[in-house]
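[1] Sequence and computational prediction follow.
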Amino acid sequence: MKISISRISIYIILFLYVIVLIFLVSESELNTTTVKDISIFTSSIFTLIIALLLFDRFDYRKKIFDKKLQVVLELIEFLKKTRLGISQKTEVIRFVGGLLIDRKAISNFKKSELDFNSKIIFDINEVSSYFQQIEMYRINPFMPKSIAESLKFIGEQAFYGKPEIEEKYINNYTKISINNKHGILKIEGCSRPENEMSFNDFLDLYLNALKEIESWINQHSNFKSELNL
C-alpha cells in the first residue's frame, strides 16, 4: 500500500514529539512551568498534525497538478494539429507550401533553400481565430508560467493591428497562414507581427514552445516522456 508523504511526515513528527517529551520529563522538574511548556508543545504538535491530515485529505497539490497536466496535454494536441501555410516571395524565390508543427519536420524544412531571413506577415482574417485559441491556453490559470511565456509570440496580441505593410515587405516577405490548405502570394490586407520577426525566428519560437512543454512534463515525471513532438 502506498503511504503518502503527509502520513510519513506525521510519523516523523510523532517520533520526535515522543523523544522531546521524554527529554523534558527526564531533564526538568515536574512543576507548573514544565507542565505548561509540555501543554504548549503538545498543542503545537497536534495543530501541525491536523493541518497535515487536512492537506492530505483534500489533496490540493495533486488536484492542481492534474489540472495543469490536462491543459498542457490539450495544448500539445492543439499545436500538433497546426499546419502552417507558407507563401514566400523574394527576388529569386516564389514558393507556396505547407508545414506541420513537428520538430523533425521543421528541422528538415530549414535545410531547404528558402530565405529564412525573410520577414513574416499575416492576413489577420486567416490567423485571428488560431491566435485567439492560443491566447485562451496562454491565460488559462493552470497553464505553467514557462509554457505560457513561450506562447506569447502567437498570442492574440502578437500581430500588428494595422494592415499597411512597409515598402520593404513588398518584394520580400514570407506570408504565414494557419490551418488553411496553402498560403497565397498576396500582400493585400496583411499585417506584420507587432515585433518584426524573420521566418527563421518564427519557426524557432515554435520549437522553443515544444521544448518548454517537454521540459515541464519531464520535470514533473519520474521518467522521460519521449513525446512525439
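    Right, received. Where do you want to start? Please read all numbers here as calculations on a predicted model, not as lab measurements.

[2] CA atoms for contacts and neighbours, from now on please.
    Fine.

[3] The helix ranked longest in the chain - contacts with which helices or strands?
    When the chain is parsed with DSSP state H, its longest helix is helix 32-58. In terms of contacts (3 or more C-alpha pairs under 8 Å, 6 or more residues apart in numbering; DSSP states H and E), helix 32-58 is packed against helix 5-27.

[4] Which other helices and strands does the helix it packs on contact?
    Counting by 3+ C-alpha pairs under 8 Å, 6+ apart, helix 5-27 packs on helix 32-58.

[5] Could you pull out the strands in this protein for me?
    Secondary structure of the chain, counting by DSSP state E: strands at 83-89, 94-100, 120-123, 173-178, 190-191.

[6] quick one, what contacts the residue most central in space within the chain?
    Centroid-nearest residue in the chain: residue 147, 2.0 Å away (criterion: C-alpha atoms, centre = their mean). Each residue near residue 147 by C-alpha atoms under 8 Å, 6 or more residues apart in numbering is listed here: 138, 209, 212, 213.

[7] I'd like to know how far residue 44 sits from residue 74.
    The spacing between residue 44 and residue 74, counted by C-alpha to C-alpha, to the nearest Å, is 44 Å.

[8] One more: residue 54?
    The value you get for residue 54 to residue 74, if C-alpha to C-alpha is used, is 31 Å.

[9] possible to save the strands of the chain as CSV with distance to residue 7 and mean neighbour count?
    What follows is the strands of the chain, written out as CSV (distance: least, C-alpha to C-alpha, whole Å; neighbours: other C-alpha atoms under 10 Å):
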stretch, distance to residue 7, mean neighbour count
strand 83-89, 49, 22
strand 94-100, 48, 16
strand 120-123, 55, 24
strand 173-178, 51, 26
strand 190-191, 58, 22
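
[10] One more to weigh against that first structure:
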Amino acid sequence: MAKRFSYLIIILSVLFLTIIIFLIKESQFNTTTVKDITITSCSFFTLVLAILLYDRFDYRKVVFQKKLDIVLKLLVDLKSFTFYGKYVNANYDYNIGFEIDRNSLKKQLNSNHLDKIISFNDNYHNRLYEKISPYFTNPFLPKEIQKGLQFLYMRNNHSINHIQDAEVIRLFFSDELPFNLDTLWYIESSNTITLKSYIQNYISCLDIIENWINDHSNIKADLNI
C-alpha cells in the first residue's frame, strides 16, 4: 500500500514539473504565468497532502498493523520452543535437540532417523495446541501463514502401541527431562509425518513468515530466523 502511494506521488510530481516547464516555456513569464504557476502549485501540494492524510488515516493501515503484530507474535512463540527427539531401539537410545532456528533445522536434515514417524505425548501435544490454536482463529493472521502452520495442528491422533519403537521418534520438550517412556504416546492419524517432513515444514513456515514481512515492507527485514 505504501509503495503504491509512493509511486502515485512520484507520477504526480513528474506531471507537476512537466506542467510548470510547459507554462514557463510557452509564456513570457508575466503576471498571468506567475498566477497559473501559483494555482498549479497550490493544487498539487493540496492533492499530495490529501493523499498523505488519506494514507495516514486509512483503515487498511490499521488492519495491516494488526496483521503485522500477530505475525511477529507468532514468530516469537514459534522460536520459543526447543524440542527433543528420542530414538529408542533394542540396543540403545539417545536424544536429538532441535532449536527453532532455520540454520539449525537445516543442519538437522543431515541427521539419522529422518524417515522415522514422529510421535508425541499429551504434554507435547497440549502445549503446542495451546500456543498455536489461538492463531488459527485470529482473523488477522494472513491465510498463507495459517496454511503453513497446519502441520502443527494435529488433532486426530492414535496410540503407538501397535508400532515398533525403532519405527518412531518421540518428540518432547526440554523441561520433561528426565524422560519417561511409560507415558502414553501418539502419532497423527495419517501416520505419514516423518521427522524429515516435520523439520521441512518448520523451515517452510519460517520462510513464509519472513517472505510475508518482506513483501509488506519498504525495506528487507533482517530477522533472527
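    Perfect, I can see it now. Keep in mind it's a predicted model, so treat the numbers as computed, not measured.

[11] ok so, going back, turn the strands of structure 1 into TSV, columns for distance to residue 223 of structure 1.
    Formatted as TSV, the strands of structure 1 follow (distance: least, C-alpha to C-alpha, whole Å):
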stretch	distance to residue 223 of structure 1
strand 83-89	30
strand 94-100	27
strand 120-123	38
strand 173-178	34
strand 190-191	43
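
[12] out of these, nearest to residue 199 of structure 1?
    Taking C-alpha to C-alpha, strand 120-123 is the member of the strands of structure 1 nearest to residue 199 of structure 1, at 5.6 Å.

[13] Give me the helices and strands touching that closest one, please.
    Using 3+ C-alpha pairs under 8 Å, 6+ apart: strand 120-123 of structure 1 touches strand 173-178, strand 190-191.

[14] so the last one matches what in structure 2?
    Following TM-score structural alignment, the partner segment of strand 190-191 of structure 1 in structure 2 covers residues 185-186.

[15] To which residue of structure 1 is residue 168 of structure 2 aligned?
    Residue 168 of structure 2 maps onto residue 173 in structure 1, by TM-score structural alignment.

[16] Residue 51 of structure 1: neighbouring residues, count only.
    For residue 51 of structure 1, the tally of surrounding residues (other C-alpha atoms under 10 Å) stands at 13.

[17] Over to residue 100 of structure 2?
    20.

[18] what do you get for the one 10 residues further on?
    A count of neighbours around residue 110 of structure 2, defined by other C-alpha under 10 Å, yields 10.

[19] now it: how far from residue 195 of structure 2?
    For residue 110 of structure 2 relative to residue 195 of structure 2 (C-alpha to C-alpha), the value is 11 Å.

[20] out of the strands of structure 1, which comes closest to residue 184 of structure 1?
    strand 83-89 (5.9 Å).

[21] Report all helices and strands that the closest one contacts.
    By 3+ C-alpha pairs under 8 Å, 6+ apart, strand 83-89 of structure 1 packs against strand 94-100, strand 173-178.

[22] what's next to the longest one, contact-wise?
    With contact meaning C-alpha under 8 Å, 6+ apart, strand 94-100 of structure 1 is reached by 80-89, 105-106, 109, 181-185.

[23] Once you drop chain neighbours, what's closest to the counterpart of residue 203 of structure 2 in structure 1?
    Using TM-score structural alignment, the partner of residue 203 of structure 2 in structure 1 is residue 207. Excluding its sequence neighbours, the residue lying closest to residue 207 of structure 1 (C-alpha to C-alpha, 6 or more residues apart in numbering) is residue 103, at 6.4 Å.

[24] how many neighbours does the one you found have?
    18.

[25] Tell me the counterpart residues of stretch 39-47 of structure 1 in structure 2, please.
    Using TM-score structural alignment, there is no partner range for stretch 39-47 of structure 1 in structure 2.

[26] buried set for that stretch?
    residue 45 (16 or more other C-alpha atoms under 10 Å).

[27] same question, stretch 211-225 of structure 2
    Quick answer for stretch 211-225 of structure 2 (16+ other C-alpha under 10 Å): 212, 213.

[28] Same question for stretch 12-22 of structure 2.
    12, 16, 20.

[29] and the end-to-end length of stretch 94-113 of structure 2?
    Termini of stretch 94-113 of structure 2 sit 12 Å apart (C-alpha to C-alpha).

[30] same question but for stretch 86-104 of structure 2, I mixed them up
    Distance between the boundary residues of stretch 86-104 of structure 2 (C-alpha to C-alpha) amounts to 18 Å.

[31] ok, and what's touching stretch 74-85 of structure 2?
    Contacts for stretch 74-85 of structure 2 (C-alpha under 8 Å, 6+ apart): 95-101, 131, 135, 169-174, 206, 209.
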